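Undergrad: Here is the input, now give the coordinates:
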Amino acid sequence: MLPKDKLNRINALANKAKKVGLNEAEAKEQSALRKEYLETFRSSMLTTLKGVTIVDPKGNDVTPEKLKKIQNKDPLH
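TA: The predicted structure follows:
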């Protein structure tokens, strides 16, 4: 997760972009912050999915094979 100050900056730039627009430096900063946010989000989501097992009502493991392959590559599993 990104630090609160970076999330606040992302929001401040988004609001300014909607109201008055951004100068070139601010647009570059916004792009870099968004990229960092997405990388952090994707990493966090992947970590969460690595710990997921899907079980049907009968108790059978029905985790998709693609997810099982990702989990088997993870040395923690």
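Undergrad: alpha carbons only for contacts and neighbour counts from here, please
TA: Will do.
Undergrad: Let me know the outermost residue of this structure.
TA: residue 58 (32.4 Å; CA atoms, centre = their mean).
Undergrad: Report the buried residues of the helix or strand in which residue 71 is found.
TA: In this assignment (DSSP states H and E), residue 71 forms part of helix 65-73. For helix 65-73, the neighbour count (16 or more other CA atoms under 10 Å) marks 68, 71 as buried.
Undergrad: Let's see this one next, to set against the first:
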Amino acid sequence: MLSPEKLARINELAKKKKTVGLTLEEAKEQTSLRKEYLETFRSNMKKTIENVTVIDPEGNDITPDKVKRLRSNKFPN
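TA: Presented below is the predicted three-dimensional model:
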């Protein structure tokens, strides 16, 4: 997870970009922070999806095969 300071800085730069604009250094910093944020977000989302089990109303496990394969590759028997 990204630190609260980095998230605050991302928001600060976004607000500044909309109001007065960013310097070249600030634009580079914003790009770097956004890239780090997206990498963290995608990693967390992947972990969440890998740990989801889908159950239908009758109680059957209907988790997609791709998720089951990812899980079995991660935790081989």
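Undergrad: Superposed on structure 1, what's the mean shift for the longest helix seen in structure 2?
TA: Ordering each helix of structure 2 by length in residues (DSSP state H) puts helix 24-50 first. Superposed on structure 1, helix 24-50 of structure 2 shows a mean distance to its aligned partners of 0.6 Å (mean CA distance after the TM-score superposition for structure 1).
Undergrad: Check which helices and strands that helix sits against.
TA: Packing partners of helix 24-50 of structure 2 (3 or more CA pairs under 8 Å, 6 or more residues apart in numbering; DSSP states H and E): helix 4-19, helix 65-74.
Undergrad: So which bits of the longest one are buried?
TA: Right, helix 4-19 of structure 2. 10, 13.
Undergrad: what do you get for stretch 18-32 of structure 2?
TA: For stretch 18-32 of structure 2, a neighbour-count test (16+ other CA under 10 Å) marks 22, 29-30 as buried.
Undergrad: what's the closest of those to residue 1 of structure 2?
TA: Closest approach to residue 1 of structure 2 among the buried residues of stretch 18-32 of structure 2 (CA to CA): residue 30, at 17.2 Å.
Undergrad: From residue 17 of structure 2, how far out is the spatially most central residue of structure 2?
TA: Compute the mean C-alpha point of structure 2, and by CA atoms, centre = their mean the closest residue is residue 41, 1.2 Å away. From residue 41 of structure 2 across to residue 17 of structure 2, the span is 23 Å (CA to CA, to the nearest Å).
Undergrad: can you check residue 32 of structure 2 too?
TA: Distance of residue 32 of structure 2 to residue 17 of structure 2, given as CA to CA: 15 Å.
Undergrad: hang on, the earlier thing: report the angle between the longest helix of structure 2 and helix 65-74.
TA: Counting by axes from the mean of the first three to the mean of the last three CA atoms, to 10 degrees, helix 24-50 of structure 2 lies at 90 degrees to helix 65-74.
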